[in-house]
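**Q** fold the following for me, if possible:
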Amino acid sequence: MSVDAATVRRIAHLARIAVKDEEVEHLQGELNAMLAFVEQLSQVDVTGVEPMTSVMPMAMKMRKDAVTDGEIADVVVANAPATEDHFFVVPKVVE
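**A** The predicted structure is shown next:
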């Protein structure tokens, strides 16, 4: 795949990047080099290679999945200027 000047300008517009006309040719070469590298990577044979999430094998620590209310409702609303039944009371802003 090859990127032309119009595509460079379109990418710059989508990324909200100001690109001067004299920079377009350089950016076109940079983008084409990146795409060529990605194409080169797609030629690598990865048969038998398992996907990995880290370079070091590890297992995540698991905890019991239990629903709780935190049991600290009084502490949570302690500094609130106004509360009612463990809820914050705020002024109505929408009619």
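
**Q** hey, let's count contacts and neighbours off CA atoms from now on
**A** Noted.

**Q** contacting residues for residue 34?
**A** Applying Cα atoms under 8 Å, 6 or more residues apart in numbering, we find residue 34 in contact with no residue.

**Q** and the strand or helix carrying it, how far out from the chain middle?
**A** In this assignment (DSSP states H and E), residue 34 forms part of helix 21-42. Put simply, helix 21-42 sits 23 Å off its chain's centre (Cα atoms, centre = their mean, to the nearest Å).

**Q** need the next SSE after that helix, C-terminal direction.
**A** Toward the C-terminus, helix 21-42 is succeeded by helix 73-76 as the next helix or strand (DSSP H and E).

**Q** contact partners of that next one?
**A** residue 86.

**Q** buried residues in the helix holding residue 34?
**A** Counting neighbours by 16 or more other Cα atoms under 10 Å, one finds that the buried residues in helix 21-42 are 24, 27-29.

**Q** second input sequence below; structure requested for side-by-side comparison:
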Amino acid sequence: MALDLQTVRKVATLARLSLSEADLQKMTEQLSAILTYVDQLGALNTDGVEPMAHPLPIQNVFRDDEPVPSLPVDAALANAPKRVGDFFGVPAVLDQSEAS
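**A** Predicted coordinates:
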């Protein structure tokens, strides 16, 4: 699929790219080559090919989720900008007259 210079100029504008005329010409050739290759891929027979999210087998590499002791309250609140008892102090986000 060949692109014309006007189409590439419009794509560059949409992408907020400021390209010189030489760059526009180069991008026209390169984008046309990419779209031609994608057209070739579209012609492949993929009947019976199972869709996949990744070409390689993937496994979870995270550790098992096991309960551990929590951080002590004093350590958790040591750098808090405002502390109210055993809690973080934060500004009110609700109008008190609407709270139920």
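
**Q** superposed, what's their TM-score?
**A** Overlay of the two chains. TM-score (TM-score structural alignment, normalised by the length of the first structure): 0.66; 86 aligned residues with a Cα RMSD of 2.9 Å.

**Q** re the thing from before, once aligned, what mean separation remains between the helix holding residue 34 of the first structure and the second structure?
**A** In the superposition against the second structure, helix 21-42 of the first structure averages 1.2 Å from its aligned positions (mean Cα distance after the TM-score superposition for the first structure).

**Q** quick revisit: of the buried residues of helix 21-42 of the first structure, which pair is most distant in space?
**A** 24 and 29 (8.7 Å; Cα to Cα).

**Q** you'd agree residue 36 of the second structure is up against residue 1?
**A** Yes: counting by Cα atoms under 8 Å, residue 1 is a contact partner of residue 36 of the second structure at 4.9 Å.

**Q** mean shift between the host helix or strand of residue 7 of the first structure and the second structure?
**A** Element membership for residue 7 of the first structure (DSSP H and E) is helix 5-14. Superposing on the second structure and averaging over aligned pairs (mean Cα distance after the TM-score superposition for the first structure), helix 5-14 of the first structure comes out at 1.3 Å.

**Q** flag every buried residue along that helix.
**A** By neighbour count on 16+ other Cα under 10 Å, the buried set for helix 5-14 of the first structure is 8-9.

**Q** where in the second structure does it fall?
**A** Counting by TM-score structural alignment, helix 5-14 of the first structure pairs with residues 5-14 of the second structure.

**Q** how distant is the matching stretch from the center of its chain?
**A** 24 Å.

**Q** in the first structure, which residue is closest to the centre?
**A** residue 15 (15.3 Å; Cα atoms, centre = their mean).

**Q** for that residue, what are its contacts?
**A** Neighbour list for residue 15 of the first structure: empty [criterion: Cα under 8 Å, 6+ apart].

**Q** same question, residue 2 of the second structure
**A** The contact partners of residue 2 of the second structure, taken as Cα under 8 Å, 6+ apart, are 32-33, 35-36.

**Q** one more time with 10 Å
**A** Residues near residue 2 of the second structure by Cα atoms under 10 Å, 6 or more residues apart in numbering: 28-36.
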